[in-house]
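# sequence and predicted structure, then a few things I'm wondering about:
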Amino acid sequence: MWPDRRILNLFKTEFPIVQAPMAGAMDADLVIAAAQGGALGSLPCAMLSAEKAREQVQIIRQRVSAPVNMNFFCHKLVSADPSREAAWKERLASYYTEHDLDPVAPVNAANRAPFDGAMCEVVEELKPEIVSFHFGLPEKGLLARVKAAGCKVISSATTVKEAVWLEESGADVIIAQGAEAGGHRGMFLTDDITQQPGTFALVPQVVDAVHVPVIAAGGIADGRGIAAAFALGAAGVQIGTAYLRCPESKVSAPARTLLAQGRDDSTVITNVMTGRPARGLVNRVMRELGPISPDAPEFPHAATSLAPLKAAAEKQGKLDFTNLWAGQAVRLGRDMPAAALTRALAGSALARLSKMAG
C-alpha cells in the first residue's frame, strides 16, 4: 500500500507516478503508454499550436479512458533584442561557416509560447483532468477559467518560497523540482541557479511549508528513488528521463545511444540552448560556449539561431547543437515499453516501502 494516497485520490490513477511532460521528445504515444501502465500521462503543449494540442488530446482520449495532464509554460514573453541576437550570431559564426550556412538567411522564431487565451479555450473545450504549468502560473483570469473547467492545477517549484507562492496562488498540487531534474528549471521567483536545492533537501522542506500534496521530481528513476521520495513526505513522484529510452518516445537513434551511455556526470545545467537554465546531456555547443553564457539571448530566443545548426548537424548524425534534456539519473533509464516500465517502477517501489514499513 502507498503510505500517502492523496495523489491517487486526486488524480484517479493506479499509481502515484506522473510521466513528466518532455516537449520535443514525446507526443500522444508516450502519454497513452504511460497511462496504460497506471501513471498520469502528461502531454507537453508549450511547443504545439492550439489545433495540434486538441488533436493530440483527442488521440489520447480515443485510446485510453485514463486522466490526462496538459502541460503549459507560463513564462513572460520577452521580445527579441536585435543587438543581443546579433552578438549571439557572432558567437555562432564559426559554426555557420563550418556547416556552409548563410548567417543572414531568415530563420523561424523559436516556438515556445506561454499559456494564453487561445490555449485556455482548448482547455475549456477538452476539460483535461489535470493542467500543469512550468515557470509559475498564468495570470489570475486564465487560472480561474482553468479551474472553472474542473481541472486540477499543478505547477513546479524549485524553492520553498516558490512552493508557498504556488499554494497561495491556487495550485492544487506542487511539484518539488530538485536540481537533479532534466529539462528546464521551473524557477520563476529567482534566476540564481547557484542556489537551487537538490531533491533530497527540497522535498521535505516543501512538505513542511505547504498543505497541498507534493510530488517529488529530479533524480528519481527507479523504485529506490520513489520509496525515498515517500519517506521524505512526498505523495507522488514525477519521472521523465527514465521514459526517454522507451520505444514510445520520439528520441532519435543517435540520442538513444547517448542516453544509454549516460553517467552521473554526463549532464549539466545550461542556458545556451534556449536562454533559460535547463539540464541536459553535454553537447559540443554547451561545452564550447557554456554551459552558462551571458551572451545567450533571453528565453526562448537563444534557440532561434541554433536551429539551422541543429538541422545541419543532425543530417550528419551529430547532436552538437541538439538539446537532449535529461536528469542526473540518466544511467538508470531502461529500454522497455512505457507501460511495462511504469509497472516495474511501481512494483519495485511498493516492495521497498513494504520492507521499510515491516
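That came in fine, so what should we check first?

# CA atoms for contacts and neighbours, from now on please.
Will do.

# would you mark the buried spots in whatever helix or strand L166 lives in?
Assessed by DSSP states H and E, L166 sits inside helix 160-168. For helix 160-168, a neighbour-count test (16 or more other C-alpha atoms under 10 Å) marks V160, E162, A163, V164, W165, L166, E167 as buried.

# next, the one to line up against it:
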Amino acid sequence: MPSPSQTLVPSRLPLVQAPMAGGPSTPELAAAVAAAGGLGYVAAGYLPPEALRERLDRTRALSSAPIGVNLFVPGPREADADAIARYAARLAHEAERFDVALGDPVWDDDAFAAKVDLVASAGVHTATFTFGPPPEAAVATLRRAGVVVGVTVTSRAEAEAAADAGADLLVVQGTEAGGHQGTFDPGEPNSTPLLSALEAVRSLGLPCVAAGGIATAEDVRRVLDAGAVAAQVGTAFLCTSEAGTSAPYRAALLEHRYADTVVTRAFSGRWARGLANRFALEHADAPGGYPQVHHLTRPLRAAATAAGDPDVPNLWAGTGWRSVRAEPVAEVVRRLTADL
C-alpha cells in the first residue's frame, strides 16, 4: 500500500521537475522526467487555454504516467502606471535597436478560471498554484475531479494561508530558486534560504516538496533529510535536449557567460532570479507591476532571443546553475538521485 507521500507525489523517485513557463517546459521534458522515474510538470503560465490543452494532450500521448500542472494565481490589478510609463521610456532605445515596439503594459488574469476548469477535466494528478493561495472555487473544482492541490510558499505565514485554502501539499521555495519567486506579496523579494523555510513550515504537518538551488545529489539528499517528501528541480533540466530552452539561454549557462545570478523585477515586474546579464544589471531599479511589466518587455525579450543576444532576455536560473550540463533528462535524474 502506498504511503501518503507516495500518493501525493506518485513517482518512483522523490524528484519533481519544476514547471518553467515561457519556453523551457515542454511535453517532451515532462514525459522524459516521468520515464526516468520523476514527476513531470506542464507549466500553464502564459499559455492560452487552447495551447495548454494541446500541451496536455501531447504529454499524454508521450506518457501515461501521472503528471502535474502549475498555474499562476492572478495578482492585484494595482500598479504604479506612471512608474511603468517612465520605465517604458527608458526601454525605448532597447526596442529601437531590435526594431520592435514595446508591449502594452496591461493587467490580465492569465485565463485563470478557464485553465482551472481545463485542468480539472484533463486527468492530471496534481495542480500547483504560484503567487498566492488558490480561490475556494478553484480548490473545490479540482477536488471534485480528484486532483491533488499544491501551493508554492516561501514562509510560515504563506504556508498557513495555503493550508487554510485547502492545500494537500506545499511546494516550499527558498530564495535560491531560479525564476519567479512564489511570494504572495509581490512587493518584497524572498530572502529565506530553503532549509530555513522547510524548518519554518514543518510543524504544520503538510507534505513538503523542496524547491530552490537543488543541483546535485547531495542537495537532494539534504532536503529529504530535512523532511521534504521530494526535491523539485528546474535549472538542472534547462540544457537537456528535451527542454525548450533557447540557444542563447543554453549557451549562457554552459559557457558561464555571466558571473552570478541576481533577483530582479526588470523583466516582469515581479521578483525573479536569473543570470546577471546586462539588462538585469542596468535595470535593477525597475518598477513592480506584474504582469504589466512582463507584457511591456515581452516583445523586446523575444526579439533579442531571436537575434541570439543573451544580454537582454530573462535567463532564469537558480543558484546551482554552475552544475548545469548538456545531457539527456535520464542522465540528469540519474545524477541527482545517485545517493538515494
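Thanks, I have the structure now. Remember, predicted model here, so these are calculated numbers, not experimental data.

# TM between them?
The TM-score (TM-score structural alignment, normalised by the length of structure 2) is 0.92; 338 aligned residues with a C-alpha RMSD of 2.3 Å.

# ok so, going back, where in structure 2 does the helix holding L166 of structure 1 fall?
Mapping helix 160-168 of structure 1 onto structure 2 (TM-score structural alignment) gives residues 156-164.

# distance check, the aligned partner of V122 of structure 1 in structure 2 against A18 of structure 2.
In structure 2, V122 of structure 1 lines up with L118, judged by TM-score structural alignment. From L118 of structure 2 over to A18 of structure 2 the distance is 20 Å, taken as C-alpha to C-alpha, to the nearest Å.

# more neighbours: these two, which one.
Legend: neighbour count by other C-alpha atoms under 10 Å for L118 of structure 2 and A18, higher for A18 (26 against 18).

# quick check, that one in contact with A231.
No: using C-alpha atoms under 8 Å, A18 of structure 2 and A231 do not qualify as a contacting pair, with a distance of 9.3 Å.

# now do the shared contacts for these two.
Shared contacts of A18 of structure 2 and A231 (C-alpha atoms under 8 Å, 6 or more residues apart in numbering): none.

# give me the number of residues near A307 of structure 1?
Counted by other C-alpha under 10 Å, the residues lying close to A307 of structure 1 total 17.

# actually, T7 of structure 2.
When neighbours are defined as other C-alpha under 10 Å, T7 of structure 2 has 12 of them.

# specify the local secondary structure of the counterpart of it in structure 1.
Aligned by TM-score structural alignment, T7 of structure 2 pairs with N9 of structure 1. Secondary structure state of N9 of structure 1, per DSSP: H, G, I helix; E, B strand; the rest coil, is helix.

# could you check how far N9 of structure 1 is from G290 of structure 1?
Distance of N9 of structure 1 to G290 of structure 1, given as C-alpha to C-alpha: 44 Å.

# how about A179 of structure 1?
Using C-alpha to C-alpha, A179 of structure 1 is found at 18 Å from G290 of structure 1.

# ok, and the closest non-adjacent residue to M336 of structure 1?
C246 (5.2 Å; C-alpha to C-alpha, 6 or more residues apart in numbering).

# how many residues are close by the alignment partner in structure 1 of T305 of structure 2?
Matched by TM-score structural alignment, T305 of structure 2 corresponds to E314 in structure 1. When neighbours are counted by other C-alpha under 10 Å, E314 of structure 1 registers 16.

# please report the distance of E314 of structure 1 from D320 of structure 1.
Plainly put, E314 of structure 1 is 8 Å away from D320 of structure 1 if you go by C-alpha to C-alpha.

# how big is the offset of the helix holding L166 of structure 1 relative to structure 2?
Helix 160-168 of structure 1 differs from its equivalent in structure 2 by a mean of 1.4 Å after superposition (mean C-alpha distance after the TM-score superposition for structure 1).

# now the element after that helix, going C-ward?
If you walk from helix 160-168 of structure 1 toward the C-terminus, the next helix or strand you reach (DSSP H and E) is strand 173-177.

# in the stretch 151-300 of structure 1, which spans are strands?
Per DSSP state E, counting those that start in this stretch, the stretch 151-300 of structure 1 carries strands over the ranges 152-157, 173-177, 183-184, 214-217, 236-239, 267-270, 278-281.

# so which of those gets nearest P138 of structure 1?
Closest approach to P138 of structure 1 among these is made by strand 152-157 (10.4 Å; C-alpha to C-alpha).

# tilt between the closest one and strand 173-177?
Per axes from the mean of the first three to the mean of the last three C-alpha atoms, to 10 degrees, the angle that strand 152-157 of structure 1 makes with strand 173-177 is 20 degrees.

# now do the helices in the stretch 201-340 of structure 2.
217-225, 247-254, 278-282, 292-306, 329-336 (DSSP state H, counting those that start in this stretch).

# most tightly surrounded among those helices?
helix 292-306 (a mean of 21; mean count of other C-alpha atoms under 10 Å).

# off-centre distance for it?
18 Å (C-alpha atoms, centre = their mean, to the nearest Å).

# that one against structure 1, how far on average?
On superposition with structure 1, the average gap between helix 292-306 of structure 2 and its aligned counterparts reaches 2.7 Å (mean C-alpha distance after the TM-score superposition for structure 1).

# what's the angle from that helix to helix 247-254?
Using the same axes, to 10 degrees: helix 292-306 of structure 2 against helix 247-254 is 90 degrees.

# residues touching the closest residue in space to D172 of structure 1 that isn't next to it in sequence, list them.
In this structure, D172 of structure 1 finds its nearest non-sequential neighbour in V153, 5.3 Å apart by C-alpha to C-alpha, 6+ apart. By C-alpha under 8 Å, 6+ apart, the contact set of V153 of structure 1 is I130, V131, S132, F133, V146, K147, G170, A171, D172, V173.
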